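**Q** just to be clear, the model below is a prediction. Sequence and coordinates:
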Amino acid sequence: MIVVLLGVLALVIGGCVCVVWAERGGPRWARVVAKVTLVAAEIAGTSTKSRSRSRNNSSGDD
């Protein structure tokens, strides 16, 4: 389990590095990785918001 979490952490950190590098005009592959990272972050943020909304709606004002 710890190995999987460390792998995910390494991917996140690598994605963030590529975002910064792409902003500074890095190579094409870094821009592709940066775009994938930003899309994944947006999807994660959207799913978290929708999950939070559904939890608030089901908390019940009966």
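**A** Arrived safely.

**Q** please count neighbours and contacts with C-alpha atoms only from this point.
**A** Fine.

**Q** which residues touch residue 18?
**A** Contact analysis of residue 18 by C-alpha atoms under 8 Å, 6 or more residues apart in numbering lists 30-31, 33-34.

**Q** longest helix in the chain, by residue count?
**A** helix 28-57 (DSSP state H).

**Q** against that first model, consider the following:
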Amino acid sequence: MIKQGAEITIVPSGRLEEMKLSGLAGIRGIIIEDLCYNGRKNKGCMVCLDTPYMGEYTWFIPVESIKIKE
């Protein structure tokens, strides 16, 4: 389970590329909602970015592209 409020960095992944969101790689943000529960087909999190991407701050990021800041 990923904690709400955790700081993350978006890393490249095949899933991110499939979503045509490779430009998000390297951007930092904060988890605002964990969507990795059982039964969900597309696991990931809603993330509020530090800087806007395509004019938006809030994006769904697949779990494969989330690196939690330690």
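**A** Thanks, I have it. Note that the coordinates shown come from a computational prediction; the quantities given were computed from them, not determined experimentally.

**Q** now what about the TM-score between them?
**A** Scored by TM-score structural alignment, normalised by the length of the first structure, the superposition of the two chains gives a TM-score of 0.23; 30 aligned residues with a C-alpha RMSD of 4.2 Å.

**Q** which strands and helices sit next to the longest helix of the first structure?
**A** On a contact count with 3 or more C-alpha pairs under 8 Å, 6 or more residues apart in numbering; DSSP states H and E, helix 28-57 of the first structure meets helix 2-23.

**Q** and the helix it packs on with helix 28-57, angle?
**A** Relative orientation of helix 2-23 of the first structure and helix 28-57, computed by axes from the mean of the first three to the mean of the last three C-alpha atoms, to 10 degrees: 120 degrees.

**Q** looks like residue 58 of the second structure contacts residue 49 (just checking).
**A** Yes: shown here, residue 58 of the second structure and residue 49 form a contact pair, counting by C-alpha atoms under 8 Å, at 6.3 Å.

**Q** more neighbours: which of these two?
**A** Counted by other C-alpha atoms under 10 Å, residue 58 of the second structure and residue 49 do not tie: residue 49 has more neighbours, with 21 against 18.

**Q** spatially nearest residue to that one, not counting backbone neighbours?
**A** Spatially, and ignoring its direct neighbours in sequence, residue 49 of the second structure is nearest to residue 29 (4.0 Å; C-alpha to C-alpha, 6 or more residues apart in numbering).
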